[in-house]
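S.K.: Need coordinates for the below:
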Amino acid sequence: MARVNALVITGYGTNCENESAYALKAAGAESADIVYFSDLAAGHVRMDKYNYLLCPGGFLDGDDLGAAQAAALRWRWSKTTDGTPVLDQLKGFFNAGGIILGICNGFQLLCKLGLLPAIGEKYFERQVSLSYNDSGRFEDRWVTLKTNPESPCVFTKGIDCIEVPIRHGEGKIIPMNDETLQHIVDNNLHAVQYVDPETKEPTLEYPYNPNGSPLGIAGLTDPSGRILGLMPHPEAYNHKTNHPSWTRGTDEKMPLGLAMLEAGVNYLKAK
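M.R.: This is a model prediction of the structure:
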């Protein structure tokens, strides 16, 4: 079985790195190193040591959509001391079979970099963005997600519905145009959707859909299925006592959010 070595990127305001690393270890990763992007850019750490990349959430550059843009530009233009572009490391990591999970700000970053949804396998070409919640405010609540069984996503295998917390002010997915949205649907790149907790059907109804994303899309994958980005925080539901209803036993109806991170670990170990 392959050894799972995870890399958790932090810095510039990110603040979910510790619980992300904890969740990765709890999900079965042999290692989960927290690394500042500046150390990656300086060449102190290289991505070829790892096969699982997690871009966590927090308040990246002040939790602003322009911040995801700034972070994407750092990835695009930073070079190590020997002149190697950091982006080349990322490309090499993915081409070598690595998997990538972006959560909240990390999802925004993957979209700004053009790694999601990569329609037509056009990686590093921006096709979607994210904008302010329809509610016009920061949303901090639990939501119910349903996975798309036709999606190629390796992080959702074996999962039907799952409850996880969200905490964001800018999580509404904005496709470049209607054609882009149709391509996402036709290719089953909408990996997870916000659903009504009773009917388990995708919804635009607030607060079940906390931001107004079309078709209730909460997360996207790429054609390979090895990249997943989502606004909710599966890493924050890593123990049953995290759930607000754990004392009433209602949390036992669905798996922990940890199941998504574990699915990625299982994929790598089965290779």
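S.K.: rest of the way, CA atoms for contacts and neighbours
M.R.: Noted.
S.K.: Tell me which stretches of the stretch 1-150 of the chain form helices.
M.R.: Using DSSP state H, counting those that start in this stretch, the helices of the stretch 1-150 of the chain run over 17-26, 37-42, 65-77, 86-95, 105-113.
S.K.: element containing the residue lying closest to residue 224 once chain neighbours are set aside?
M.R.: Nearest non-adjacent residue to residue 224, counting by CA to CA, 6 or more residues apart in numbering: residue 152, 6.6 Å away. Under DSSP states H and E, no helix or strand contains residue 152.
S.K.: wait, what's in contact with the nearest residue to residue 36 once chain neighbours are set aside?
M.R.: Leaving aside its sequence neighbours, residue 36 sits nearest to residue 10 (CA to CA, 6+ apart; 4.8 Å). By CA atoms under 8 Å, 6 or more residues apart in numbering, residue 10 lies in contact with 17, 34-37, 55-56.
S.K.: Could you also give me the structure for this next sequence, so I can compare it with the first?
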Amino acid sequence: MTVRIGVITFPGSLDDVDAQRAIRVAGAEPVALWHGSHDLDGVDALVLPGGFSYGDYLRAGAIAAHAPIMAEVKDAAAKGMPILGICNGFQMLVEAHLLPGGLIRNAHQQFIRRDQRLRVENASTAWTSEFEQGQEIVIPLKNADGGYICSVETLERVEGEGLVAFRYLGVNPNGSLDDIAGLTNERGNVVGLMPHPEHAVEPGFGPDTSAAMRSGVDGLGFFTSAVQAVVGAAA
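M.R.: Below you'll find the predicted structure:
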């Protein structure tokens, strides 16, 4: 079967085309969707890409969380569709209450860009099944509002229920509580993270590795995981 993964473009999206290419590299068909639409075009999974939706006015992701298409995104999430929020997309997911907590300005008050080490904390989601529990990966990171926050009670639940999908290793780049880099919902179909896996899917364009410069492709596993989740659900 051909797996079709939608990528929603919002005003200010920057990485929507990159996400579409990552989907294509993973063997699926990318489908461009528009924030003002109420039609998901029959896609099997969704990506909310990085960028600065609506100029990050009010609060990063806050306006986009109320875009017309988000009503369909919420319905799809409730029905179990795999949904990935990357950076600004992660901010949208927490603002839409599809993931717990919130994201604020980096602790050092500066935009950061680096190749970031992560540990996979939950390898049983629709977007992480191609990884091993505890696996260390390197994914590019670029954000100004990536500090994860939540209440004490929410943090206890997130940690206790295994909802932390990824954790920063080596350095906490933005002051996130418990070094949290990404989350999943209880069902495992909705995942959000601040680093950008779509920028690490092709040799020659990813992070440096011990093998060669720009040879890192650790981000590809996100998209092949989603493909397998869709194929498995249809079997």
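S.K.: any idea what residue 202 of structure 2 aligns with in structure 1?
M.R.: The alignment partner of residue 202 of structure 2 in structure 1, by TM-score structural alignment, is residue 239.
S.K.: thinking its match is in contact with residue 256, fair?
M.R.: Yes. The pair residue 239 of structure 1 / residue 256 is scored as a contact, 6.9 Å apart, by CA atoms under 8 Å.
S.K.: Mutual contacts of those two, please.
M.R.: Counting by CA under 8 Å, 6+ apart, residue 239 of structure 1 and residue 256 have no common neighbour.
S.K.: More neighbours: which of those two?
M.R.: residue 256 (22 against 15; other CA atoms under 10 Å).
S.K.: Could you give me the buried positions within the lengthiest helix in structure 2?
M.R.: Looking across structure 2 with DSSP state H, the single longest helix is helix 220-234. The neighbour-count check on helix 220-234 of structure 2 (16 or more other CA atoms under 10 Å) flags 220-230 as buried.
S.K.: Pick the one among the residues you listed closest to residue 158 of structure 2.
M.R.: Distance to residue 158 of structure 2, by CA to CA, is smallest for residue 222 among the buried residues of helix 220-234 of structure 2, at 21.0 Å.
S.K.: What's that closest one aligned with over in structure 1?
M.R.: Using TM-score structural alignment, residue 222 of structure 2 pairs with residue 260 in structure 1.
S.K.: Would you map the strands across structure 2?
M.R.: Counting by DSSP state E, one finds strands in structure 2 at the ranges 4-9, 29-34, 45-48, 83-86, 102-104, 112-120, 136-143, 147-149, 164-168, 180-184, 190-193.
S.K.: Quick one: those as a markdown table, columns for distance to residue 92 of structure 2 too.
M.R.: Supplementary listing: those in a markdown table, determined by distance: least, CA to CA, whole Å:
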| stretch | distance to residue 92 of structure 2 |
| --- | --- |
| strand 4-9 | 12 |
| strand 29-34 | 15 |
| strand 45-48 | 8 |
| strand 83-86 | 7 |
| strand 102-104 | 10 |
| strand 112-120 | 20 |
| strand 136-143 | 14 |
| strand 147-149 | 13 |
| strand 164-168 | 17 |
| strand 180-184 | 13 |
| strand 190-193 | 9 |
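S.K.: For residue 69 of structure 2, find the nearest of those strands.
M.R.: So among these, strand 29-34 is nearest, using CA to CA, at 7.5 Å.
S.K.: how far off helix 69-78 does the closest one point, in degrees?
M.R.: 140 degrees (axes from the mean of the first three to the mean of the last three CA atoms, to 10 degrees).
S.K.: Quick one: residues in contact with strand 29-34 of structure 2.
M.R.: 2-10, 20-21, 23-24, 40-41, 43, 69.
S.K.: for stretch 80-94 of structure 2, same thing?
M.R.: 44-53, 60-62, 64-65, 77, 99-103, 126-127, 143, 146, 187, 189-197, 226, 229-230.
S.K.: Where in structure 1 does that stretch fall?
M.R.: Going by TM-score structural alignment, stretch 80-94 of structure 2 sits over residues 97-111 in structure 1.
S.K.: Can you measure across that stretch, start residue to end residue?
M.R.: Stretch 97-111 of structure 1 has an end-to-end distance of 20 Å (CA to CA, to the nearest Å).
S.K.: Please apply the same query to stretch 184-194 of structure 1.
M.R.: First-to-last residue span, stretch 184-194 of structure 1, CA to CA: 16 Å.
S.K.: Likewise for stretch 21-41 of structure 1?
M.R.: 20 Å.
S.K.: Any buried residues in it, and which?
M.R.: By 16+ other CA under 10 Å, the buried positions in stretch 21-41 of structure 1 come out as 21-29, 31-38, 40-41.
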